[in-house]
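Peer 1: Have a look; sequence and predicted model below, questions after that.
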Amino acid sequence: MNPFVDLGEKAQKASKFLALSDAASKNRVLASWSAALRNKTKQILAANQKDLELAKAQGMKETMMDRLLLTQERLDEIANGVEQIIALPDPIGTVDEMWKNEANLNIGKKRVPLGVIGIIYESRPNVTVDAAALTFKSGNAVILRGGKEAFHSNQALVKVLQDASKSAGFPKEVVQFIEDTSHETAREFMKLNEYLDVLIPRGSGKLIQTVVENATVPVIETGVGNCHIYMDKAAEMDMAIDILVNAKTSRPSVCNAAETLLIHEDIAPRFLPEIEKRLAPFATELRADKQAGQFLENFVPATEADFETEFLDFILAVKVVSNIDEAIAHISRYGTKHSEAIITSDYFAANQFQNEVDAAAVYVNASTRFTDGFEFGFGAEIGISTQKLHARGPMGLRELTTTKYVIFGEGQIR
């Protein structure tokens, strides 16, 4: 039998079981997952170490190694994320609204699972558990296809989840994992229309574009994060720099990290030397336009490509702008509709920025690093959607459901 047919048929069977499972039963399984992740830490970290050793031997960048790394602390955070999902309301079966039509029919919109969800992702093993837990709680079976960089980690994590599911009386196929990491297999996976209800890519722009261009299955597109911090002329310096340093350096390899600083010309002479000083301990390379370069000791002249790039590294593009309109126009041209922030004490500037910037998340006086399902109270996230249909921004439980109309009559005919 074709391995994908086998995966697909088992996933569909598991999805039907899940769709009829109540919240208490699903939460009981999720609790067993969280406990198993904590109990199997040694095995999971040993598998992760294999991936790290292979990545190092192949010359992977340190910032990308950070995405791959699992530690005791990170595993605890992953298990905590599962526990947060347990605490969230189950959207399945809820009725969003109910009304009567002219024929006196009671018409309601009821939340139901999508069915079978496929997820293609790269070198972040935490996605394995986040995706599995969210799809499970929302009543969906999932087929995971991770990148070769995290193969051993993903394999170990899925085994832990499957064993715990089986012990709790659920089919282990609620979570399945494609072990073949070849490009050919990935392309075949993208065309499983008979079995997949939706496909979600998480990773680099190249991965996402490949899925969008090749998939015949409906796709929810998660986006590249070319995120901006705009320091307005009314910005308070200490707060502005604290936010920038956090947004750029706390985890530069993630999609909600800041990649470009836009700074008003009135404050650039005073702010930029201090910004350079604060970023120096992180060895952050500044790629500055000509005007910004006047106020920096060490910088690389910025090119057009720098303002288009998601660096995922300790690199920051810097541009001086003459007003907020220029900042918004720059974001409109180069942004990826992910996360954008303005730092200002001017209410009207903040309001204009939030109204005119087209992005999934628009911040006033806060770091872009908060664009995250965990931080938004979703327990975890399946990804951050930058498209506008069905879901936008961090996708939690509700975004993994659809609706069906339920209609109650008393013998009406038309």
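Peer 2: Happy to help now that I have it. Residues are numbered from 1 along each chain as shown.

Peer 1: CA only for contacts and neighbour counts going forward, please
Peer 2: Will do.

Peer 1: ok, residues contacting stretch 1-13?
Peer 2: With contacts defined as Cα atoms under 8 Å, 6 or more residues apart in numbering, stretch 1-13 is touched by 115-116, 141-143, 173-176, 189, 192, 195-196.

Peer 1: Those in strands, which ones?
Peer 2: Using DSSP state E, the members of the contacts of stretch 1-13 that fall in strands are 116, 141, 142, 143, 175, 176.

Peer 1: quick one on the thing from earlier: in TSV, list the contacts of stretch 1-13 along with distance to residue 46 and neighbour count.
Peer 2: Listed next are those as TSV, based on distance: Cα to Cα, whole Å; neighbours: other Cα atoms under 10 Å:
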residue	distance to residue 46	neighbour count
115	33	26
116	31	24
141	27	32
142	25	31
143	24	25
173	24	23
174	25	28
175	22	28
176	21	23
189	29	25
192	33	19
195	34	21
196	32	23
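
Peer 1: Got another one to weigh against that:
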Amino acid sequence: MSLITELSQQAASAAKQLALLSTQQKNAVLTDMAAALVAQSSDILAANEHDLSLARDNQLPPAMIDRLTLTPERIADMAEGIKTIVELDDPVGLVRDMGVRPNGIKISKMRVPLGVVCMIYEARPNVTADAGALCFKSGNGVILRGGKEALQSSQAIAKVMHQVLEQHGLPTALITVVPDPDRALLMELMQQKKYIDLIIPRGGEGLINFVTENSTIPVIQHFKGVCHLYVDEDADLDIALKLALNGKTQRTGVCNALEGIVVHKAVASQFLPRLQKAFAHKQVVVNADTQSAKYFENANIISEDQFGEEYLSLEVAVRIVDDFAGALEHIDRFGSHHTEVICTQDSQKAELFQRSVDASVVMVNASSRFSDGSQLGLGAEIGIATTKLHAYGPMGLESLTTEKFLVTGEGQIRD
């Protein structure tokens, strides 16, 4: 038996043991995991520094290095995320009544774990803690295949979680880390449909395409985050400026950062000079259509087909549109179904925007940076689905379960 088959089989077997734990038992384990991550943060940071040193030597892009970097604050955030998961209601075992059929049989549906979830990710060591905790609480085993960029960091985090599992008499296979990032092993992992129920890749578009094209297991897809802010003619421009700055400059190398700003022509002459000044101060590179370029110093004029880029840096695309319909058209064409924001004081238009825009998260007068599992009350997220099967948007506990039918009768038979 190969290493990958053995790891997959062990994860599936361990997941069956997890199904026997009560919510209280699961929460006790997670509480100890959160405390242990903080207590052993120095070991995690030392491993992370090893990964960072190699990343710098290999001249990885700044966005990837940012995602790879751990700090005491980020480790504390991981721990807080796990604590939030502890406080959330456990979806496993919840029963939904479906009524009684004319023949007297009672129908209901029960939430159950998916089984084994496989995470494939690049320079994101926090995924190890987030995915491990979410899968544990939702009753799933998890197999974590991180990229070589974050291997030491991921193994250090997993080591802490394994110690806690062992302290509670549970198999470490519940949170399995593939020890070798070799591409051949990844290919084998994506063929383990006998043991793995779902694959969630997190990383660049190239990784998502590779997994989608080669997996024999269902895949949750999140290709990229091209998020827009639409500044409506009825916008509070002070709020709009805050949303633009926070969405674009607070952290650039993440999928919920703004990549496009769309402005109604009625407020362009008032808003764009203020945006130019703020972006110049933050050294944001502006790519603009010919209409909006005149409001910016040194803007790059781009053509129609150059919109829709995911920059993941201090760079943004700006466009003026004639009306609300023009904004919707632009977002529909260039958005990535991730997160879209409108700034407006017109409640009817806000409602229409939220109803019309096809994105997993649609916001009114709030920063795109809130499009995150922890910020939306999920504790953490295991991924963001920008396709619609079987989830849409940040995936928390409930998204890691499904429902099965329960049928209760008194001897009824079908005619």
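Peer 2: Thanks, I have it. These numbers come from a predicted model, not from an experiment.

Peer 1: Show me which of the contacts of stretch 1-13 of structure 1 is closest to residue 402 of structure 1.
Peer 2: For the contacts of stretch 1-13 of structure 1, the closest approach to residue 402 of structure 1 (Cα to Cα) belongs to residue 115, at 9.5 Å.

Peer 1: you'd agree that closest one is up against residue 143?
Peer 2: No. The criterion here is Cα atoms under 8 Å, and residue 115 of structure 1 misses it with residue 143 at 11.2 Å.

Peer 1: Now the common contact residues for these two.
Peer 2: Shared contacts of residue 115 of structure 1 and residue 143, defined by Cα under 8 Å, 6+ apart, are absent.

Peer 1: So which bits of stretch 35-53 of structure 2 are buried?
Peer 2: Residues 35, 36, 37, 38, 41, 44, 45, 47, 48, 49, 51, 52 are the ones in stretch 35-53 of structure 2 that count as buried (16 or more other Cα atoms under 10 Å).

Peer 1: what about the residue lying closest to the first one once chain neighbours are set aside, which helix or strand?
Peer 2: This points to residue 35 of structure 2. In space, and not counting its chain neighbours, residue 35 of structure 2 is closest to residue 79: 6.9 Å by Cα to Cα, 6 or more residues apart in numbering. Element membership for residue 79 of structure 2, per DSSP states H and E: helix 72-87.

Peer 1: other SSEs contacting that helix?
Peer 2: On a contact count with 3 or more Cα pairs under 8 Å, 6 or more residues apart in numbering; DSSP states H and E, helix 72-87 of structure 2 meets helix 23-39, helix 41-57, helix 126-137.

Peer 1: Kindly reformat the ones you listed as CSV containing distance to residue 162 of structure 2.
Peer 2: Below are the helices and strands packed on helix 72-87 of structure 2 laid out as CSV (distance: least, Cα to Cα, whole Å):
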stretch, distance to residue 162 of structure 2
helix 23-39, 9
helix 41-57, 14
helix 126-137, 10
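
Peer 1: these two touch, right, residue 264 of structure 1 and residue 325?
Peer 2: No. With contact defined as Cα under 8 Å, residue 264 of structure 1 does not reach residue 325; the gap is 10.7 Å.

Peer 1: Mind checking which of those two has more residues around it?
Peer 2: residue 264 (22 against 14; other Cα atoms under 10 Å).

Peer 1: Return the distance of that one relative to residue 326 of structure 1.
Peer 2: For residue 264 of structure 1, the distance to residue 326 of structure 1 equals 9 Å [Cα to Cα, to the nearest Å].

Peer 1: wait, residue 136 of structure 2 sits on residue 174?
Peer 2: Yes. Using Cα under 8 Å, residue 136 of structure 2 is in contact with residue 174, at 7.5 Å.

Peer 1: Mind listing the shared neighbours of these two?
Peer 2: What both residue 136 of structure 2 and residue 174 touch, as defined by Cα under 8 Å, 6+ apart, is the set 18, 142.

Peer 1: Assign a three-state SS to residue 234 of structure 1, would you?
Peer 2: Assigned with DSSP: H, G, I helix; E, B strand; the rest coil, residue 234 of structure 1 falls in the coil class.

Peer 1: how many other residues sit next to the residue nearest to it when sequence neighbours are not counted?
Peer 2: Nearest residue to residue 234 of structure 1, sequence neighbours excluded (Cα to Cα, 6+ apart): residue 344, at 5.0 Å. Applying the criterion other Cα under 10 Å, we find 21 residues in the vicinity of residue 344 of structure 1.

Peer 1: Give me the mean distance between stretch 5-18 of structure 1 and structure 2.
Peer 2: Once fitted to structure 2, stretch 5-18 of structure 1 is off its aligned match by 0.7 Å on average (mean Cα distance after the TM-score superposition for structure 1).

Peer 1: For residue 108 of structure 2, pull up the helix or strand it's in.
Peer 2: According to DSSP H and E, residue 108 of structure 2 maps onto strand 106-113.

Peer 1: which residues of structure 2 fall in helices?
Peer 2: 3-18, 23-39, 41-57, 62-68, 72-87, 126-137, 151-167, 183-189, 205-214, 237-249, 265-282, 290-293, 324-334, 347-356 (DSSP state H).

Peer 1: Return the most buried member of those helices.
Peer 2: Compared across the helices of structure 2, helix 126-137 shows the largest average neighbour count, a mean of 26 (mean count of other Cα atoms under 10 Å).

Peer 1: in the superposed pair, what's the mean gap between it and structure 1?
Peer 2: With mean Cα distance after the TM-score superposition for structure 1, helix 126-137 of structure 2 departs from structure 1 by a mean of 0.5 Å once superposed.

Peer 1: In terms of secondary structure, what does that helix contact?
Peer 2: Packing partners of helix 126-137 of structure 2 (3+ Cα pairs under 8 Å, 6+ apart): helix 23-39, helix 72-87, strand 116-121, strand 141-146, helix 151-167.

Peer 1: Cool, thanks, signing off.
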